[in-house]
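Visitor: just to be clear, the model below is a prediction. Sequence and coordinates:
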Amino acid sequence: MRTRHRRRVIGVDDHGVDDHGVDDRGDASSATRHRRRVIGVDDHGVDDHGDARRAPRDGVGGRMARLAFLGTPALAATCLQALLDRHDRREHDVVAVVCQPDRPQGRGQKVEASPVKQRALQAGVPVLQPTTLKKGSPDGDEFFGRFSSLGVDMAVVAAYGRIVPQRLLDLPPRGFVNVHASLLPRWRGAAPIQRALQAGDRQTGVCLMHMVPALDAGDVFATDTVTITDDDDGATLTDKVAARGAALLGRHLDDLLAGRLPRAPQPDEDVTYASMLTKDEAAVPFQETARAVFDHCRAMVPWPGSQTVVDGEVVKLFQPALTDVDTSGVAPGTLVDVDRVLGALFSCADRAVAFATVQRPSKARVPAWQWAQGRRG
């Protein structure tokens, strides 16, 4: 019979629902039903899975491997599921999930659990939410002590959002493995998917990387390539890469734990960096070519989006499309036409880019032709 241990959480209320809000959050109601007080370890430094689980096919010293996961957004939740599937089959033991502290997000600043936290709570896995990982800070040192006590064999990281310090990297015998959303060394950093789209790349991918303190500079265990089409935007490409990353992790997990998977250093040439997106990048750079504008706008989905100024009013623009309309002699950013099929056509350095739907301040998003009728009225 399994022993029930009382758990508590860092940064979680009595209902086990956090106050983390990011645009891609899910419904927190399922997490509320669990009413868990999570953390990473109970008073005895053990989890509540007991001894009933069988050893994995490729165990660690003949026992079930103990895994930790660090991540926060939806992409990370997809990768976490690859570990939870093994956890549910009693092949490996996910002993803790670490995610960013809860923060209000969105227009209404509504407090919601992050996708990773929701997934962990639904699976009954302990959650840790340190405000910092830095040595010498009360929260960072407390987290280090708790993480040390877990006896983790390997940690997996996907879009966690913080640099993991060396003292943490040194704890698991099999180290930290990062599921990184690009084909390294291209697009090291925080926004590899968006920067690949913005640059007009025709392919990207995902890597399993041995983590080191330097930003995304570790040796690579395995890669998989993802094709980028003109139908992709930041949201759809994230879904593609997340699914491919989860599959890659699941395929190589046993070999990673057994130390059988060779790794290769990244080449020094062709290194590029994917800086974080900023709110200012919502302004559409109509002075560039239509292709560059198209790539920029789809990279900004879902955040920060795309916007411009029409007749002194800031409007949000959605669903960009390339056109053959020549606007080489027109001032960039001019509204040259509104087509019932294509949408609102804005001039770029060479041709027009059309946006199918438009949103005025404090108004609903509507088809461009409907927005144009409202302007004339």
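Guide: Sure, I can see it. None of these values were measured; they are calculated from a predicted model.
Visitor: okay, CA-based contacts and neighbour counts for the rest of this
Guide: Will do.
Visitor: for residue 67, what are its contacts?
Guide: Shown in contact with residue 67 (C-alpha atoms under 8 Å, 6 or more residues apart in numbering): 92, 93, 94, 95, 96, 152, 153, 154, 155, 156.
Visitor: do that again at 6 Å, thanks
Guide: Residue 67 sits next to 93, 94, 95, 152, 154, 155 when contact means C-alpha atoms under 6 Å, 6 or more residues apart in numbering.
Visitor: go on, residue 337?
Guide: residue 345.
Visitor: sec struct for it, please.
Guide: Counting by DSSP: H, G, I helix; E, B strand; the rest coil, the backbone at residue 337 sits in strand.
Visitor: so it versus residue 326, what's the distance?
Guide: Between residue 337 and residue 326 the distance is 12 Å, computed by C-alpha to C-alpha, to the nearest Å.
Visitor: residue 255 now?
Guide: Applying C-alpha to C-alpha, the value for residue 255 to residue 326 is 55 Å.
Visitor: cool, and residue 111?
Guide: 47 Å.
Visitor: show me where the stretch 201-350 of the chain has strands.
Guide: Applying DSSP state E, counting those that start in this stretch to the stretch 201-350 of the chain gives strands spanning 203-210, 220-227, 273-274, 306-310, 313-326, 335-339, 343-347.
Visitor: centre of the chain to the longest one, how far?
Guide: Between the centre of strand 313-326 and the centre of its chain there are 27 Å (C-alpha atoms, centre = their mean, to the nearest Å).
Visitor: mind listing what's buried along it?
Guide: For strand 313-326, the neighbour count (16 or more other C-alpha atoms under 10 Å) marks 315, 316, 317, 318, 319, 320, 321, 322, 325 as buried.
Visitor: structure B:
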Amino acid sequence: MKVLFMGTPDFAVSTLEAIIDQGHELVGVVTQPDKVKGRGAKISFPAVKETALKYNLPVYQPIKVKEPEFIETVRNLKPEVIVVAAFGQILPKELLDIPPYGCINVHASLLPKYRGAAPIQAAILNGDEETGVTIMHMDVKLDTGDMILQEKIPISQDETGGSLHDKLAKLGADLLVKVLEQLRDGTTKRVPQDDSEATYVGMLNKEMGLIDFSQPAIKIERMIRGLNPWPSAYTKLNGKTLKLWEAQVIEYSSDALYGQVVAVNKDSFVVMTGKDALLIRELQLEGKKRLSCEAFLRGYPIEVGTILG
């Protein structure tokens, strides 16, 4: 099939490579504009652009996909289907109407649950036992189109946002290949979403990672895993940012303040929360490397009574 691919971050790379591996004709790859990063103001390419260039594919980077010039460019490419994976812009009706097989989206949740920008992290933050990928027809609203194919996977107890991202990226690529075959053969099924069961999740930002120790330990522990690797869960220690990378919920009752260290062991320390406590196993102080708690405590001793936050 003649495919126009639209995607931006690492999550979309697996899908792009799967389309290439299956021998489909990629008429172009659309991604977000390059960004300037770091003190050196270096130009940073989106992950999808780097992959497209590796395969010598034509790349388009419109600031807005609703621009008439870009829409005309897509018409001239004459794609049979447009495949979208974590692209980052809502497609206007003029684009949706161009390919005869429509626009197909790879979405990292079990729709209609977790429509929006951060479904992977939301599944962990909310303590879900399973998640998955939905391949859907796109319409003019956000993640509301008819579903074509959906597959579930379990969420492990030590799952992080990063590990779940990688699993769902691969699953999404595998499912998308199946859907392209179904489109070609005319065997796809369209299942409308139940809007009454829909939930929306917004974009991640750094402020989301600030830990409130008055919350239950289980909620903070999910936050530590769900926001790993970005934006990460963090607090303050003696005025410096302290990122927490791994923690364990333990039953604990105390009159200590929220965020107060109530026990220090050789390889961990315990912090009081709104319900139960957190045993800290891995962390990173501002300007330092990520360390096991044992290694951290050898160079930066923490005393009982220290308050984080």
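Guide: Alright, I've got the coordinates. Given the structure is predicted, the values throughout are model-derived calculations rather than measurements.
Visitor: contact partners for the aligned partner of residue 109 of the second structure in the first structure?
Guide: Superposed on the first structure with TM-score structural alignment, residue 109 of the second structure falls opposite residue 182. Residue 182 of the first structure is in contact with 192, 204, 205, 206, counting by C-alpha under 6 Å, 6+ apart.
Visitor: try residue 210 of the first structure
Guide: Counting by C-alpha under 6 Å, 6+ apart, residue 210 of the first structure touches 177, 218, 219.
Visitor: count residues in the vicinity of the second one, would you?
Guide: Pointing back at residue 218 of the first structure there. For residue 218 of the first structure, the neighbour count with other C-alpha atoms under 10 Å is 21.
Visitor: the last one now?
Guide: The criterion is other C-alpha under 10 Å. On that basis, residue 219 of the first structure has 21 neighbouring residues.
Visitor: return the residue of the second structure aligned against residue 247 of the first structure.
Guide: In the second structure, residue 247 of the first structure lines up with residue 174, judged by TM-score structural alignment.
Visitor: quick check: its match vs residue 117 of the second structure, distance?
Guide: Taking C-alpha to C-alpha, one finds residue 174 of the second structure at 21 Å from residue 117 of the second structure.
Visitor: likewise residue 242 of the second structure?
Guide: Noted for residue 242 of the second structure: a distance of 26 Å to residue 117 of the second structure, by C-alpha to C-alpha.
Visitor: touching, residue 160 of the second structure and residue 227? I think so.
Guide: No - judged on C-alpha atoms under 6 Å, residue 160 of the second structure makes no contact with residue 227 at a distance of 7.4 Å.
Visitor: name the residues contacting each of those two.
Guide: Applying C-alpha under 6 Å, 6+ apart, one finds that no residue jointly contacts residue 160 of the second structure and residue 227.
Visitor: measure residue 175 of the second structure to residue 183 of the second structure for me?
Guide: Note on residue 175 of the second structure: its distance to residue 183 of the second structure, by C-alpha to C-alpha, is 12 Å.
Visitor: which of those two has more neighbours?
Guide: residue 175 (20 against 16).
Visitor: what count of nearby residues applies to residue 219 of the second structure?
Guide: Residue 219 of the second structure - counted by other C-alpha under 10 Å - has 20 other residues nearby.
Visitor: what about the closest residue to it other than its chain neighbours, neighbour count?
Guide: Once flanking residues are discounted, residue 219 of the second structure sits nearest to residue 125: 7.2 Å by C-alpha to C-alpha, 6 or more residues apart in numbering. Counted by other C-alpha under 10 Å, the residues lying close to residue 125 of the second structure total 21.
Visitor: residue 125 of the second structure pairs with which position in the first structure?
Guide: By TM-score structural alignment, residue 125 of the second structure lines up with residue 198.
Visitor: repeat for residue 226 of the second structure
Guide: Correspondence of residue 226 of the second structure to the first structure, assessed by TM-score structural alignment: residue 299.
Visitor: so what's that match up against?
Guide: Going by C-alpha under 6 Å, 6+ apart, residue 299 of the first structure touches 194, 197, 198, 233, 234.
Visitor: kindly report the same for residue 208 of the second structure.
Guide: Contact partners of residue 208 of the second structure, counting by C-alpha under 6 Å, 6+ apart, are absent.
Visitor: identify the residue of the first structure aligned to it.
Guide: Match for residue 208 of the second structure (TM-score structural alignment): residue 281.
Visitor: do residue 30 of the second structure as well
Guide: Superposed on the first structure with TM-score structural alignment, residue 30 of the second structure falls opposite residue 98.
Visitor: repeat for residue 12 of the second structure
Guide: Applying TM-score structural alignment, one finds that residue 12 of the second structure aligns to residue 76 in the first structure.
Visitor: then residue 270 of the second structure?
Guide: Using TM-score structural alignment, the equivalent of residue 270 of the second structure in the first structure is residue 345.
Visitor: correct me, but that match touches residue 354?
Guide: Yes - checked against C-alpha under 6 Å, the pair residue 345 of the first structure and residue 354 is within contact range at 4.2 Å.
Visitor: so between those two, which is more surrounded?
Guide: Taking neighbours as other C-alpha under 10 Å, residue 345 of the first structure and residue 354 compare with residue 354 leading, 29 against 26.
Visitor: contact partners for that one?
Guide: Residues in contact with residue 354 of the first structure, defined by C-alpha under 6 Å, 6+ apart, are 320, 321, 342, 343, 344, 345.
Visitor: what about the second structure, which of these hold up?
Guide: Counting by both residues aligned by TM-score structural alignment, their matches' C-alpha atoms under 6 Å, the contacts of residue 354 of the first structure that remain in contact in the second structure are 320, 321, 344, 345.
Visitor: neighbours of the equivalent of residue 159 of the first structure over in the second structure, just the number please.
Guide: Aligned counterpart of residue 159 of the first structure in the second structure: residue 86 (TM-score structural alignment). Neighbour count of residue 86 of the second structure, defined by other C-alpha under 10 Å: 20.
Visitor: I figured residue 86 of the second structure hits residue 7, correct?
Guide: Yes - using C-alpha under 6 Å, residue 86 of the second structure is in contact with residue 7, at 5.3 Å.
Visitor: any chance you could map the helices in the second structure?
Guide: Along the second structure, counting by DSSP state H, helices occupy 10-21, 47-54, 68-77, 93-96, 119-125, 161-185, 217-226, 293-299.
Visitor: which residue lines up with residue 77 of the second structure in the first structure?
Guide: Matched by TM-score structural alignment, residue 77 of the second structure corresponds to residue 150 in the first structure.
Visitor: can you give me the neighbour number for its match?
Guide: When neighbours are defined as other C-alpha under 10 Å, residue 150 of the first structure has 20 of them.
Visitor: nothing else from me, thank you.
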